[in-house]
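**Student:** I need the structure of the sequence given here:
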Amino acid sequence: MTESNGSAAPERTEEMPAWEKRFRAPRVSLPDWAEDAPDRSLFVSNATGTYELYAWERATGEQRQVTNRANGTTDGVLSPDGAWIWWFDDKDGDEFGVWRRQPFEGGEDELATPGLDPSYPAGLALGRDGRTAVVGRSTDEDGTTIHVARTGEPPFELYRHRESAGVGDLSHDGRLIAVEHTEHGDAMHSALRVLRPDGTTVAELDDTEGGTRELGLEVLGFAPVDGDTRLLIGHQRRGRWEPLVWDVASGTQTDLALDLPGDVSAEWYPDGSGLLIVHSFEARSELFRYDFSGGGLEKVPTPAGTVSGATARPDGSVEYLWSCAAQPPTVRSTAGGTVLDPPGMKSPGSVPVEDVWVEGPGGRIHALVQKPAGATGPLPTVFDIHGGPTWHDSDAFAAAPAAWVDHGYAVIRVNYRGSTGYGRAWTDALKVRVGLIELEDIEAVRQWAVSSGLADPARLILTGGSWGGYLTLLGLGVQPDAWALGIAAVPVADYVTAYHDEMEALKAMDRTLLGGTPEEVPDRFEASSPLTYVDQVTAPVYISAGVNDPRCPIRQIDNYVKRLEQRGAEHEVYRYDAGHGSLVVDERIKQVRLELDFAERHLGVPGR
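**Tutor:** So this is what the prediction gives:
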């Protein structure tokens, strides 16, 4: 068993391996900019070795670090007038805390919403008047509450419900508030309600029809024009995510009906004349402009790969964060050049990703494969399983898979049923037989990898973080003959205990996935829990966990580890002082190094 007590000082750059440079190289997020002061921006960077918030005055080029906390800070919002930076203050990554704010120019932090107790965040929208905030909160005791907080006044409770909900957006003139809610009990498919600041209802939109149809809605944003009652939303009425414009005053819905395969999202251009369309399909993405006057799509040129964030600027240019598996992320602009280029060491690239389609029990499965340049199989192979579960792996740069490739492994990432980007039916297919559905798809790809000659069947590693860590532990027990090694980061290990200890929003998700609580559907929780199969695990197991994690809490991991200990099963555990992962670069490198060392000790050095 290993405990975190810090990391050794970094090696000199010239001696540093490429995999470590990918983690240490300074990175920046897509900058957010103030609606009424567009030269003021906020971004996240790891420049100090910890991910923190930074203010950027574009007119002068001046940048300054806003937050400085031992475990890092990434949740921040810039007020529309550019005067304030709001940031979420939790304790060592436990996600339970309060909003604080700091003047854009710098100065002392202050409590942003006096009168509101600490909670899990459930959305935030800031008004253009400089004194109004709509604050979403989630607690085990109250469920979800949404408050209107104005400077100098006690917070007003706008909304309360036991089921999960969140702040969608605040209209440009501050007169309308959009709320996403799951009062019908399906945490995977939200309905919408638009309220006035006094709590009275303006409009409702619910595609679930009392829970009989699994169609979700999401808020994409109010039109950025005073008095404009148009709300841009996402819907799933044709089996995928698409945008439409809903006039909440008249009830009119304008379906854009874009002829694009895959999922489509959008945001407003700053003058409200059009939409910036983000189209995701088969693990890659591209941008378009939709013009309301002509109703046509115009391609916004971007390289092939993944756009993980994009925003339209007042001058009509588009800034976007782009990467592909072979090239590290950069913030680019259609006006030309790189928007933010942090000084210091540059990240090495990696190898391109290859697409594989495998027939599975629920349809074609998309997998992404990377392998060392020039290597031929059979290779030791890492199945790196993504979290979520409603997420997907894409042709985007990722330092951890690249580290395995550097060490001689092939890496396969599987977009199993439950993943996004392949239609609503694919995402929703994981219900009831939770975990087991995903493992069927992973097994189909495993069989392909072995039969194709790519993977060495005696040296297969199953690994992942969060939901991927859960599937790792579940897979080691359900498919014990398939895997030589398991490496699980921040996993669900004992599903019943995890349910009772996790944050309220995740309890709602688990009730949706499994059809009830552990007391209501005990057989389903038992069938989907790694703890049920722990006695069948034969492969050595490595587990890493944050002791403050509210999503995959430590007690349920301890329960699983105790069972391994009782059996005398080969395992190692690493606990560190953070939440659901770490924002500290040294800590992340330490974890990857421990995983690589664990694999080498048990499987040998690839190629030997």
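
**Student:** going by C-alpha atoms from here, please, whenever you check contacts or count neighbours.
**Tutor:** Noted.

**Student:** show me where the stretch 1-150 of the chain has strands.
**Tutor:** 2-3, 32-34, 37-45, 52-57, 62-65, 76-78, 84-90, 97-103, 110-111, 120-126, 132-139, 143-150 (DSSP state E, counting those that start in this stretch).

**Student:** can I get the ones you listed in JSON lines with mean neighbour count and distance to residue 556?
**Tutor:** JSON lines is the format used below for the strands of the stretch 1-150 of the chain (neighbours: other CA atoms under 10 Å; distance: least, CA to CA, whole Å):
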{"stretch": "strand 2-3", "mean neighbour count": "11", "distance to residue 556": "18"}
{"stretch": "strand 32-34", "mean neighbour count": "21", "distance to residue 556": "38"}
{"stretch": "strand 37-45", "mean neighbour count": "21", "distance to residue 556": "32"}
{"stretch": "strand 52-57", "mean neighbour count": "23", "distance to residue 556": "30"}
{"stretch": "strand 62-65", "mean neighbour count": "14", "distance to residue 556": "37"}
{"stretch": "strand 76-78", "mean neighbour count": "24", "distance to residue 556": "31"}
{"stretch": "strand 84-90", "mean neighbour count": "22", "distance to residue 556": "22"}
{"stretch": "strand 97-103", "mean neighbour count": "20", "distance to residue 556": "23"}
{"stretch": "strand 110-111", "mean neighbour count": "14", "distance to residue 556": "34"}
{"stretch": "strand 120-126", "mean neighbour count": "21", "distance to residue 556": "20"}
{"stretch": "strand 132-139", "mean neighbour count": "24", "distance to residue 556": "20"}
{"stretch": "strand 143-150", "mean neighbour count": "22", "distance to residue 556": "23"}
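
**Student:** could you also give me the structure for this next sequence, so I can compare it with the first?
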Amino acid sequence: MEGMTSDSDLTPGAAAETPEMPDWEKRFRAPRVGLPDWAEDAPDRSLFVSNATGTYELYAWDRATGTQRQATDRPNGTTDGTLSPDGEWIWWFSDTDGDEFGTWVRQPFAGGPDEPATPGLEPSYPAGLALGRDGTAVVGRSTDEDGSTIHVVRPDGSAPAVIYRHRESAGVGDLSHDGTLLAIEHTEHGDAMHSALRVVTLDGATVAELDDSRGGTVELGLEVLGFAPVAGDTRLLVGHQRRGRWEPMVWDVATGAQEDLAVELPGDVSAEWYPDGSALLVAHSFEARSELWRYDLAARELVRVDTPPGSVSGATARPDGTVEYQWSSAAEPASVRSTAGGIVLDPPGFRPPGSVPVEDVWVEGPGGRIHALAQRPVGHGEGPFPTIFEIHGGPTWHDSDSFLATPAAWLDHGFAVVRVNYRGSTGYGREWTDALKHRVGLIELEDVSAVREWAVTSGLADPARLVLSGGSWGGYLTLLGIGTRPDDWAVGLAAVPVADYVTAYHDEMEALKALDRTLFGGTPEEVPERFEASSPLTYVDAVKAPVHIAAGVNDPRCPIRQIDNYVDRLAARGAVHEVYRYDAGHGSLVVEERIKQVRMDLEFALKHLPR
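**Tutor:** The predicted model follows:
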């Protein structure tokens, strides 16, 4: 579809607040914006995501003139985009109805028709993109047939050149400022959870290698954080796990020198360059909160960047030294702020209502202390409450003290909300994240059960009215949980879940097959007992709780066939269940669709929970 070429700002189509609209719906419908990305050589040209039309799309923003323009307009939304270094072009990934399989297209920043950005490349799953200052593009691709490939697309119209190919997962990391060096993240050693790095020239010749994998039961990962933003500078900022957590270091790929940084902060640490290359903007995540620091490379000095308590979901240092960041807390909706003061980008229309602060809970579990976040409904008595356990996806993710519309909707309806950062979650060290291998799903549920016991014995949760809920990996754990522990849960709500793990493996995108081989220690044919023990389908006949399942028919991550297999088994034994299939992929970017699904979950739970 062609990009929109009008000069309209965000106002047309923005949602209007009405008196009869409940607060929980307002939180979804309120216009919101993401952290603006900006062109490296034209910092007044920015790109951001907004739901102002009711669908999440990309918007161009010329800061010099104040002009904002909707750049994409597709039925199922668009969020994957970037600017060329000169700010002349918007690149965005065009898939089909959310299936994540497609090609890159581009359009002029000022508006105009879209055109193919990588002619000669067939559709694929994306595996990174880097744009050079001379118009060269480096495109990462993943397909079931070819595995991972990386291509160089020159502006002269010549055929794309393949400079990397491997069956295991790999992707584009970053391109050096002068466009001569490319950093690649790869998993040629066979562990999809821990990447190694290779730096090559654009003809594919290797310049440097960095691999922290040790083999056996201990693997350490590396990640590309970016080349220094200075011409001729061969320093690469790298994330590593050598001390049991994520933290940054500087690797000079020309000399091989590695500079460890004096960033002594608990929890995981990431970083990006300030635009002049003299300092790093450090993002620190610890115990479900995050904060920002400035690290001066010459002085080796760490200085706090002032942000409120809560979570910073993204940040960028601007050429003038100020920092823009997106912040929220569980009680206060997200906003894009600047250290210069004030709001950077204010969406039109009404602000969403706030919600309830989180309480930190620490529970002793079989693998160590478990961190959970609990919220109590206001105005519904002292409890015990009907309680929903909202299980996060990933699994390499974590719940944080940030604003989310779905938990707030359950609180409005009198439910307590509990979110568990089970083993496998990020932010608590490498051992915690890596703990779920081989006994996949079962380990996470041990932690969920420990927190469930706390919720009941503390008087927060009514044991007869407990809901297990989640999306993606959280949906998988929901189905596995109501099957392996059928007496613990009164209702199950699973969105885009893994339901039949063997079929899911054979139907899912290649990158996820590699991840599953790492988690299970092999394929379903090589370790069938592990897949059987971890598949919700194995336990479907034990399910007692009424279950609601939502599935995207174009989902490449949790494909529809394996969900149908599970549902057919439920139906064959007359189990209480409902299934909602929608025309999208792994979730929806359409606001009304999200509201519809939350409403269905609420109605299903209220219908089936004891009074």
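
**Student:** could you export the strands of the stretch 1-150 of structure 1 as CSV, including distance to residue 562 of structure 1?
**Tutor:** As requested, the strands of the stretch 1-150 of structure 1 are arranged in CSV below (distance: least, CA to CA, whole Å):
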stretch, distance to residue 562 of structure 1
strand 2-3, 15
strand 32-34, 45
strand 37-45, 38
strand 52-57, 36
strand 62-65, 43
strand 76-78, 39
strand 84-90, 30
strand 97-103, 31
strand 110-111, 42
strand 120-126, 30
strand 132-139, 30
strand 143-150, 32
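
**Student:** what do we get in structure 1 for residue 163 of structure 2?
**Tutor:** By TM-score structural alignment, residue 163 of structure 2 lines up with residue 158 in structure 1.

**Student:** surely its match is in a strand?
**Tutor:** Yes. Applying DSSP: H, G, I helix; E, B strand; the rest coil, one finds residue 158 of structure 1 inside a strand.

**Student:** wait, it touches residue 194, no?
**Tutor:** No. At 11.1 Å, residue 158 of structure 1 and residue 194 do not qualify as touching, with contact defined as CA atoms under 8 Å.

**Student:** okay, and stretch 243-258 of structure 1 goes to which residues in structure 2?
**Tutor:** Using TM-score structural alignment, stretch 243-258 of structure 1 lines up with residues 248-263 of structure 2.

**Student:** check which residues of that stretch are buried.
**Tutor:** 248-253, 263 (16 or more other CA atoms under 10 Å).

**Student:** list the contacts of that stretch.
**Tutor:** With CA atoms under 8 Å, 6 or more residues apart in numbering as the test, stretch 248-263 of structure 2 has contacts from 199, 207-208, 234-240, 247, 269-271, 300-302.

**Student:** tell me the residues of structure 1 aligned with stretch 544-559 of structure 2.
**Tutor:** Using TM-score structural alignment, stretch 544-559 of structure 2 corresponds to residues 538-553 of structure 1.

**Student:** if you could redo that for stretch 190-203 of structure 2, that was the one I meant.
**Tutor:** Under TM-score structural alignment, the match for stretch 190-203 of structure 2 in structure 1 covers residues 185-198.

**Student:** with stretch 411-429 of structure 2 instead?
**Tutor:** Counting by TM-score structural alignment, stretch 411-429 of structure 2 sits on residues 405-423 of structure 1.

**Student:** any idea how far that stretch is from the middle of the chain?
**Tutor:** Distance, stretch centre to chain centre, for stretch 405-423 of structure 1: 15 Å (CA atoms, centre = their mean, to the nearest Å).

**Student:** report the buried residues of it.
**Tutor:** 405-406, 408-423.

**Student:** then stretch 545-563 of structure 1?
**Tutor:** Burial within stretch 545-563 of structure 1, assessed by neighbour count using 16+ other CA under 10 Å, is assigned to 545-554, 556-557, 560-561.

**Student:** and that stretch, how far apart are its ends?
**Tutor:** 17 Å (CA to CA, to the nearest Å).

**Student:** residue contacts, the closest residue to residue 195 of structure 1 other than its chain neighbours?
**Tutor:** Excluding its sequence neighbours, the residue lying closest to residue 195 of structure 1 (CA to CA, 6 or more residues apart in numbering) is residue 201, at 4.5 Å. For residue 201 of structure 1, the contact set (CA under 8 Å, 6+ apart) comprises 193-195.

**Student:** closest one to residue 445 of structure 1 out of those, please.
**Tutor:** residue 193 (41.9 Å; CA to CA).

**Student:** does that closest one touch residue 178 like I think?
**Tutor:** Yes. With contact defined as CA under 8 Å, residue 193 of structure 1 counts as touching residue 178 (5.9 Å).

**Student:** have a look at the two and say which one is more surrounded.
**Tutor:** Each of residue 193 of structure 1 and residue 178 has its neighbours counted (other CA atoms under 10 Å); residue 178 has more, 27 against 18.
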